[in-house]
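Chemist: Just a sequence and a predicted model for now, questions to come.
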Amino acid sequence: YDVELTPFLGKLLDGKEHELGFAVTNAQKSWYVDANLHLWLDPKSVATSGGLVAYDAPKLTGKIVSNSSDGIDGQYDATASRNITATGWVRSSRGNITTTFTQRLTFVHTNVVTSQGSSQAINQTTEARTEVVTGDGAHALQLHQSFPLYIFLGGDGSGTSSQRLMRRVAIGFDETRAAGAGGSSSAASTLHNEQTAAAEVVLRDDQVVGASWRMHQVYEYGGSDGGCYSRNVSSVGYDVLFDHNEESCAGTRRR
């Protein structure tokens, strides 16, 4: 996710040390989060100053619904959303610039449990819609990001001397970015990154007697400036089945 800190520069540029922290709400304490800080320096200005004009970040709204007849098997749903808005000004070599940052985050999670808890199918998607606009509306950036995740845990032969354990994982990242001036879009790009993996393990008398796994990844980028890139890789076990690499728009998605 992208978090715009420009409106908060007035608080950060006061000559004191500051610590930026991130956390996942309602998550376990062992859930670690890291981040990269991107800075743009003004080479024509000795010092930069700023101020926060407005900030509104209500607590997230969420709901958890469970539907189970025995307390184990059933469907468990969780949804959450949050809106953040911040406006601030920065005095630089280009003058006094005011920016407004708005972001809406949504989270949808479904967990279907069957076979007395031995099988689970998890589907979840996190979306972030972000917009950064200058005070005069001359420049704007719109960003839509989606993070889908699918996990399957299952198997057969539970309680017997021979068992087969199965795992499936699919994780992705989709992004649409548009930038423009005066209300019109002058530059746009799309990014699609999807990874899928599957593994099976055969146990006999609690000993591993067989295992197989495979992976597949697709990475596609397309820009309105003509820049394009596509890569498609698939493997089974330790062998790479194919690795296709293209730098032409024929291999990228158009949205």
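Modeler: Sure thing, it's come through. A quick note: this is a predicted structure, and the numbers were derived from the prediction, not measured. Numbers count the residues shown, from 1 in each chain.

Chemist: switch to C-alpha atoms for all contacts and neighbour counts from now on
Modeler: Will do.

Chemist: got the residue ranges for the strands in the chain?
Modeler: 49-56, 61-67, 74-92, 95-114, 119-134, 139-156, 162-181, 184-204, 207-223, 228-236, 239-246 (DSSP state E).

Chemist: can I get those in a markdown table with distance to residue 29 and mean neighbour count?
Modeler: Converted to a markdown table, those look like this (distance: least, CA to CA, whole Å; neighbours: other CA atoms under 10 Å):
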| stretch | distance to residue 29 | mean neighbour count |
| --- | --- | --- |
| strand 49-56 | 26 | 16 |
| strand 61-67 | 19 | 12 |
| strand 74-92 | 19 | 18 |
| strand 95-114 | 20 | 18 |
| strand 119-134 | 20 | 19 |
| strand 139-156 | 21 | 18 |
| strand 162-181 | 23 | 18 |
| strand 184-204 | 27 | 17 |
| strand 207-223 | 31 | 17 |
| strand 228-236 | 35 | 18 |
| strand 239-246 | 38 | 12 |
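
Chemist: before we go on, here's another structure to hold up against the first:
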Amino acid sequence: MKACNLILILTLLFTLTIQSSFSLEDNTTENQQQYFELTHPLVTNTDTPPSCSVNLLTHTFANTVDTNTSTDTTFTPSITVYYTPPPTTCKWSHAVLEFQAKCNGTTPMHDRVAGVWIAGVELLRTSTAQPTDNGSFWSVRKDVTKYTSIITTQDNSTSFSVMLETLDKENLTGVYHINVSMHFYDHNAFRFALSSVVGDLEGYKKNRKLSSIDGNGVGDMLGLYPYDTHADMIIPISGDVDEGYWFRIENESDVKKTSVRIDQRTYKAVLEMYISSHGDEEFWYLTPPDSYTKSNNLVSGKGKGAYREVLLTIDGKLVGTVIPTPLIFTSGINPSLWKPAVAIGAFDQPSYDIDLTPYLGLLLGDKDHSIEIQVAEGGSYWLVGANMHIWLSNSNVQAIVEYQPPSMEIENDYEFEGLEGEFEIEVERSSSAVGLVQSSFGIINTKVTEEIKFKNKLTFKEQGTRKELDQKIKRKTKVKITDARGSSIVKYEIERTYPLKITAVTQPWYGKGISTVSTTVVQGRSESFSSGKVILRALNHDVNCTGSMLVNGNCVMSGSTENHQNYYYKDGLGCFSRKVNVMEGDVVGDETSSICVK
């Protein structure tokens, strides 16, 4: 190692008093490093070129902390230009956003969060890779077909914005070079993603009975949930462009509001939400209750326990909630674990869908309605933004909703003595809504039921120097759509499970100020989409990492890490799997396969 590398580390005795305790800045890679997140390819034949491509932005971001420090545009966290749509002569059915980034300099700000918007509609939220002595680079390719109504806009005044910011006010010599492009493919070249439009529609049709209302083929129209076809319009639920469009939520009392008036022809609505935690809230899932910090005279500021939930209300009525999946950025827990394969969602952060179709009776009426977002038990800070996808019929719609507030059960079990203790939180949230919509397609009844289960068990041992987390989030959504006679049109179920286990141990070593830090991270993502007993799409991604470091004060002296990841995706078009093994930052195994495993 050429020199002592500055890190921000704190023994587990005081892990929860300073947020940076689990953020280590370890810039030890000798050569320029390419980082990557495991996913499946969006294009079946990588040799097939797109029908056309459009370069949307090429820009260099430097110090993006304070917009008032300089008039130079390279020192602002956001850049906005006019959006360039695909040429009208380009024939395409699917769009892919490509976000490419390169970092120069060994001390750029770590864990920057970035977002991409068209006319205030968020298409991508991502974060930065770790710096290396010779720089680093990475790219994200995301299917954005569901944003077609925004992508195809021909208004010459439509804005295209990219935000890249951080709160780290030290070591601001790093520079990020960003290039954003859009590629357009025809249907013969594209491979569908789990969150994509249409998906295995042909396979889906073969495994369900479709009903037709007045010969309009409503079953075909509704297709796969929730983005069977792209929306006719998308309304951004967001803040001001100068703040990156996202709402910045500072505490549980901080409620962000906006007014919307939707088209009277709306027969379907889905709210897509982007959520990420930062600052004192980055490791919210590792937070003990206030009683523990106060009893041990630790610096309070986070506390409140390890439960957070994003709440969505319409005119004061709660219509949906999200317990967000923990995101581990590239310097999180132990930064050496994420070289070069990053954690789940680090580069392509997930969005969360709340079906508002049953609630159209609350949203229609040719008047403004208040949309409110807040974070239960939240602190500083959260970045939240949303897109409201709207589908239109040929005439005005009448809607009725049977509204019942979602129910919730929460149980806390805290036991501790001194710095040792066990803290367990269990949350169960259930909701059910039925909405009747009368449109040019006839009468359609939509019933959406959802169950969310959250369990977090946090254990402190050995005088607080050993910390263990066992957490699991499970979300099951059922949708049933019937006609006026009660005959089933479509019926489907989406199940998502996100387990996370973390163990971190800090022990003293020989010599003043020297200690060892050992970490284990086991992260998972399991998602399935089914109709009846037929699983149409399934995704499983498992991450298993271990690492240890010898630390002198705030400097990493030496260390070793392993990162093992297994990714498997299956749909009606086939299968894709990838297995990656990383030792000491070097990829020692990388296998891909298209063989389906039963």
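Modeler: Right, received. Where do you want to start? In this text the structure is predicted, and so the values were computed from the model without any measurement.

Chemist: follow-up on the earlier one: take the strands of structure 1 and lay them out in CSV including distance to residue 33 of structure 1.
Modeler: Putting those into CSV (distance: least, CA to CA, whole Å) gives the following:
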stretch, distance to residue 33 of structure 1
strand 49-56, 23
strand 61-67, 21
strand 74-92, 19
strand 95-114, 17
strand 119-134, 16
strand 139-156, 16
strand 162-181, 18
strand 184-204, 21
strand 207-223, 24
strand 228-236, 28
strand 239-246, 32
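
Chemist: Can you report how many residues lie near residue 247 of structure 2?
Modeler: 22 (other CA atoms under 10 Å).

Chemist: Could you do residue 142 of structure 2 as well?
Modeler: Other residues near residue 142 of structure 2 come to 20 when the count uses other CA under 10 Å.

Chemist: distance of it from residue 456 of structure 2?
Modeler: According to CA to CA, to the nearest Å, residue 142 of structure 2 stands 31 Å off from residue 456 of structure 2.

Chemist: now do residue 525 of structure 2
Modeler: To residue 456 of structure 2, residue 525 of structure 2 is 16 Å away according to CA to CA.

Chemist: what's the closest non-adjacent residue to residue 118 of structure 2?
Modeler: Of all residues not flanking residue 118 of structure 2 in the chain, residue 160 sits nearest, at 4.7 Å (CA to CA, 6 or more residues apart in numbering).

Chemist: Might one say that the one you found is in contact with residue 121?
Modeler: No - contact criterion CA atoms under 8 Å: residue 160 of structure 2 and residue 121 do not qualify, at 9.4 Å.

Chemist: what's the counterpart of residue 411 of structure 2 in structure 1?
Modeler: Applying TM-score structural alignment, one finds that residue 411 of structure 2 aligns to residue 63 in structure 1.

Chemist: right, and its match touches residue 81 too?
Modeler: No - counting by CA under 8 Å, residue 63 of structure 1 does not reach residue 81; the two are 9.6 Å apart.

Chemist: And residue 160 and residue 121 of structure 2? Which one has more around it.
Modeler: A count of neighbours by other CA under 10 Å puts residue 121 above the other of residue 160 of structure 2 and residue 121, at 23 against 19.

Chemist: tell me the contacts of that one?
Modeler: Residue 121 of structure 2 makes contact with 150, 234-236, 386-387, according to CA atoms under 8 Å, 6 or more residues apart in numbering.

Chemist: please redo it, this time with the cut-off set to 6 Å
Modeler: residue 236 (CA atoms under 6 Å, 6 or more residues apart in numbering).

Chemist: Tell me where structure 2 has helices.
Modeler: With DSSP state H as the criterion, structure 2 has helices at 148-151, 201-206, 218-222, 290-295, 360-363.

Chemist: Out of those helices, indicate the one that is most buried.
Modeler: helix 360-363 (a mean of 22; mean count of other CA atoms under 10 Å).

Chemist: Output the residue interval of structure 1 matched by that helix.
Modeler: Using TM-score structural alignment, helix 360-363 of structure 2 pairs with 9-12 in structure 1.

Chemist: Any chance you could list what contacts the matching stretch?
Modeler: Here stretch 9-12 of structure 1 has contacts from 50-51, using CA under 6 Å, 6+ apart.

Chemist: once aligned to structure 2, how far is that stretch on average?
Modeler: Here the mean offset of stretch 9-12 of structure 1 against structure 2 after fitting is 3.1 Å, by mean CA distance after the TM-score superposition for structure 1.

Chemist: And that stretch, how far out from the chain middle?
Modeler: 27 Å (CA atoms, centre = their mean, to the nearest Å).
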